[in-house]
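[1] Predicted model follows, preceded by the sequence.
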Amino acid sequence: MGEVQVVTSREVPLGGPRAMIVRRTLPQRERSLVGAWCFVDHYGPEDVATSGGMDVPPHPHTGLQTVSWLFTGEVEHRDSGGVHALVRPGELNLMTAGSGVAHSEVSTPTTTVLHGVQLWVALPDAARHRPRGFDHHVPAPVAVPGGEVRVLLGSLAGDTSPVTTWTPLLAAEVVLDPAASVTLEVDATFEHGVLVDRGPVALDATTLAVSELGYAAPGRDRLTLTNPGDRAARVMLLGGTPFTEPVLMWWNLVARTHEEIVALRQDWEDGARQVDGGRYGRVEGYAGAVQRLPAPALPGTRLRPRLAPPGPGDRSAWG
């Protein structure tokens, strides 16, 4: 059993004039990726009457897939592929940006408490220029000794999601009964991350607080999660084979090189003057005051891609 790396979160504003504060565990300096998972935001439970909820105007994405998963509340999704969907608790909404998409995200008027996660998957070269797309899936709960599992992507506890992924991936919500342990058989070629939503929860012998992510390197064929508390706990389990391609993330764009990011940013700015929105298209029906988030200025230094750092105890790849 290897060491578990604990990645803490930092609070950041989610873009737009009414910025909602979210807790971000990926990317961080000490860990950029878990498999192809390159971005993990955790938010709520948040009183919408106090905070104003989520209102993110149309903004662009490239080279990734977005995974939206709610515990409480409801979010309206609109994108430039013509998709208008509601994100509800227990329902997976996955948007494939491919070569370019724009979308907006707004909590609905009936939402009083907003609570969930927003996750990004980096697409490999073979898929990152594909057309935009959208998938919706409602995973059935699977009972396991000590708790319950819902499989968003990949396979776990005898269930397999029908949603296509472009690298081997796992995403699941795991609910642990009070004072219970759940042992899950997992793919030993995967690295795994456990994000605690309601806890604390121990991953093997390492205790993780709410909004912390525990990282386990490849080589384990099972993971044990323990809830020491007297009420149900909940985690998101993420996994995948180590992603070996360089990943350059800037703003909402995922690419490979500085030059790509410069061009992709310019395409977004140019799209404001094009009837069809250019590369990213146009989002119809968004009713906010700001119709497009402007791209921030590029930094004065050259952007450099990241590779996932080595697992705990492995210093050979640090250089």
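    In hand now; what should we look at? This is a predicted model, so every value here is computed, not measured.

[2] going forward, measure contacts between C-alpha atoms and count neighbours the same way
    OK.

[3] what about the helices in the stretch 201-319 of the chain?
    Along the stretch 201-319 of the chain, the stretches classed as helices by DSSP state H, counting those that start in this stretch are 258-271.

[4] Okay, and the residue nearest to D159 when sequence neighbours are not counted sits in which element?
    In space, and not counting its chain neighbours, D159 is closest to V151: 6.7 Å by CA to CA, 6 or more residues apart in numbering. Assigned by DSSP states H and E, V151 belongs to strand 147-153.

[5] Give me the residues contacting that strand.
    92, 137-143, 157, 159-163, 165, 169-177, 180, 182 (CA atoms under 8 Å, 6 or more residues apart in numbering).

[6] What count of nearby residues applies to A126?
    Using other CA atoms under 10 Å, the number of residues around A126 comes to 9.

[7] State whether it is indeed within a strand.
    No: A126 is assigned coil when assessed by DSSP: H, G, I helix; E, B strand; the rest coil, not a strand.

[8] What helix or strand is P57 located in?
    Going by DSSP H and E, P57 is in strand 55-61.

[9] Now do that strand and helix 258-271, the angle between them.
    Angle of strand 55-61 versus helix 258-271, following axes from the mean of the first three to the mean of the last three CA atoms, to 10 degrees, is 130 degrees.

[10] What distance do you get for the residue positioned nearest the centre of the chain to A180?
    Among the residues of the chain, the one closest to the centroid is L119, at 0.7 Å (CA atoms, centre = their mean). Remark: distance between L119 and A180 (CA to CA, to the nearest Å) = 27 Å.

[11] let's bring in a second model and compare:
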Amino acid sequence: MSILTPRDVPLGGLRAMTVRRTLPHRLRSTIGAWCFVDHYGPDEVELSGGMNLGPHPHTGLQTVTWLFQGEVEHRDSVGSVQLIEPGQVNLMTAGMGISHAENSTGRVPVLHGVQLWVALADKDRHIPPFFEHHIAPRITIGDAQLIVFVGTLTGDSGTVTAPTTTFTPLLGAEITALAGSSFTIAVNPSFEHGILVDAGAVGVNGELTLKDQLAYVEPGHTELAITVGDEPVRLVLLGGTPFEEELVMWWNFLGRSHDEIVAFRQQWQEDVVLEKNPQGIFGTVEHGGSIIPAPEMPHVQLRPRKLPRP
């Protein structure tokens, strides 16, 4: 087991909100197919500007939006317009290419949640893009309340499965529990797991994990034993079978080579930013905000992110 600590990253333009990023990390690129974990808030939207992301592209991945507090509007190039609130999950499958925008509505004063990405395997990453929105099912395990937004978990009264579409075995859930409580989650031993602490502090299989940290648990465990400290906790549990493919991730693109990323960037800049081909793979988003141009490519060859497995 290891503990991943976050780094602060500005997200957006001039009034960029700051997110705490624990994945990818120098110690680990993925947990299952989860390849990106941004954790933000609680922020006062009036002061921070909230989430204000104009149209931008994605390839080769799925985005999962999960809120603890707040309200965000999603718009994308396949025509989706969807508000999301706590207890609901937005899942966007980029596949061969999509663009979208996400903005706080301002009707709810606090914004707090996580933004997650899932890497698509090579056999799936060229599929047409699509979007889905669901109410996530709930279960209890001992003193804990769980909301399962991806995959399957078994609770005290049975098993629930989230209705979200996945292409590799995955798990995603929000967990809340009272101070001083303890509980044990039965998990798939073929999965590796991550437990992100949003509030409080917990022991994960005996290892202390503090607020904003991500505990990594290697495959082979059939249970996760959680002990809560002297404050209530909120956790995000992520899991999946180890993702064995090499990935090249840069900006909002997920590919397999430097040249592929260069081509994605060029296509976004020419088709959308310069408006040469708005009917290209990224399409257009009906949105009043400014399109986000891609940054300049680094002056080095992008290398695959793959770390040795335990």
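    That came through fine. Since the structure is predicted, the reported quantities are computational estimates derived from the model, not experimental observations.

[12] And the TM-score between them?
    Superposed pair, TM-score by TM-score structural alignment, normalised by the length of structure 2: 0.96. Supporting alignment: 304 aligned residues with a CA RMSD of 1.1 Å.

[13] For the residue nearest to D159 of structure 1, what is the corresponding residue in structure 2?
    Counting by TM-score structural alignment, V151 of structure 1 lines up with V148 in structure 2.

[14] Distance check, that match against P163 of structure 2.
    9 Å.

[15] which neighbours do the two share?
    Here V148 of structure 2 and P163 share the contacting residues A136, scored by CA under 8 Å, 6+ apart.

[16] When the two are compared, which one has more neighbours?
    More neighbours surround V148 than the other of V148 of structure 2 and P163, with 27 against 18 (other CA under 10 Å).

[17] How about the secondary structure of the nearest residue to G239 of structure 1 once chain neighbours are set aside?
    In space, and not counting its chain neighbours, G239 of structure 1 is closest to H192: 4.2 Å by CA to CA, 6+ apart. Under three-state DSSP, H192 of structure 1 falls in the strand class.

[18] ok, now which ones touch H192 of structure 1?
    With contact set as CA under 8 Å, 6+ apart, H192 of structure 1 has these partners: 34-35, 215-218, 237-240.

[19] now the counterpart of G41 of structure 2 in structure 1: how far from L169 of structure 1?
    Residue pairing (TM-score structural alignment): G41 of structure 2 is matched to G44 of structure 1. Applying CA to CA, the value for G44 of structure 1 to L169 of structure 1 is 25 Å.

[20] same question, Q118 of structure 1
    From Q118 of structure 1 to L169 of structure 1 the distance is 16 Å (CA to CA).

[21] of these two, who's got more company?
    L169 (25 against 16).

[22] Need the nearest residue in space to that one, chain neighbours excluded.
    Once flanking residues are discounted, L169 of structure 1 sits nearest to G240: 4.3 Å by CA to CA, 6+ apart.

[23] what's the burial count for the one you found?
    Using other CA under 10 Å, G240 of structure 1 is surrounded by 24 other residues.

[24] give the contact list for it.
    Shown in contact with G240 of structure 1 (CA under 8 Å, 6+ apart): 34-37, 167-170, 189-192.

[25] for D276 of structure 1, same thing?
    So D276 of structure 1 contacts R282 (CA under 8 Å, 6+ apart).

[26] Of the contacts of strand 147-153 of structure 1, which qualify as buried by neighbour count?
    Those of the contacts of strand 147-153 of structure 1 that meet the buried threshold are 92, 137, 139, 141, 157, 159, 161, 165, 169-177, 180, 182, by 16 or more other CA atoms under 10 Å.

[27] Tell me which of these fall in strands.
    92, 137, 159, 169-176, 182 (DSSP state E).

[28] Looking at structure 2, name the residue matched to V87 of structure 1.
    Per TM-score structural alignment, V87 of structure 1 is aligned with I84.

[29] Could you count how many residues lie near that match?
    Neighbourhood size, I84 of structure 2 [other CA under 10 Å]: 20.

[30] do you know how far it is from P109 of structure 2?
    Taking CA to CA, one finds I84 of structure 2 at 15 Å from P109 of structure 2.

[31] likewise T241 of structure 2?
    Counting by CA to CA - T241 of structure 2 and P109 of structure 2 are separated by 38 Å.

[32] Neighbour count for those two, which is higher?
    Between T241 of structure 2 and P109, counted using other CA under 10 Å, T241 has the larger neighbour count: 20 against 17.

[33] Who are the contact partners of that one?
    The contact partners of T241 of structure 2, by CA under 8 Å, 6+ apart, come to 31-33, 168-170, 190-192.

[34] Which residue numbers in structure 2 does stretch 212-220 of structure 1 align to?
    Using TM-score structural alignment, stretch 212-220 of structure 1 corresponds to residues 213-221 of structure 2.

[35] Would you pull up how far the matching stretch lies from the middle of the chain?
    Between the centre of stretch 213-221 of structure 2 and the centre of its host chain there is 17 Å, according to CA atoms, centre = their mean, to the nearest Å.

[36] So for it, what gets flagged as buried?
    For stretch 213-221 of structure 2, by 16+ other CA under 10 Å, it's 213-219, 221.

[37] What is the end-to-end distance of that stretch?
    End-to-end span of stretch 213-221 of structure 2 (CA to CA): 20 Å.

[38] Contacts for that stretch, please.
    So stretch 213-221 of structure 2 is in contact with 1-6, 22, 31, 187-197, 204, 209, 310, going by CA under 8 Å, 6+ apart.

[39] List buried residues within these.
    Applying 16+ other CA under 10 Å to the contacts of stretch 213-221 of structure 2 flags 3-6, 22, 31, 187-188, 190-197, 204, 209 as buried.

[40] among those residues, which are in strands?
    The members of those that map onto strands under DSSP E are 3-4, 22, 192-197, 204, 209.

[41] Turn the residues you listed into JSON lines, columns for distance to T65 of structure 2.
    Output for these, formatted as JSON lines (distance: CA to CA, whole Å):
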{"residue": "I3", "distance to T65 of structure 2": "23"}
{"residue": "L4", "distance to T65 of structure 2": "21"}
{"residue": "T22", "distance to T65 of structure 2": "16"}
{"residue": "E192", "distance to T65 of structure 2": "21"}
{"residue": "H193", "distance to T65 of structure 2": "19"}
{"residue": "G194", "distance to T65 of structure 2": "17"}
{"residue": "I195", "distance to T65 of structure 2": "17"}
{"residue": "L196", "distance to T65 of structure 2": "15"}
{"residue": "V197", "distance to T65 of structure 2": "17"}
{"residue": "V204", "distance to T65 of structure 2": "25"}
{"residue": "T209", "distance to T65 of structure 2": "24"}
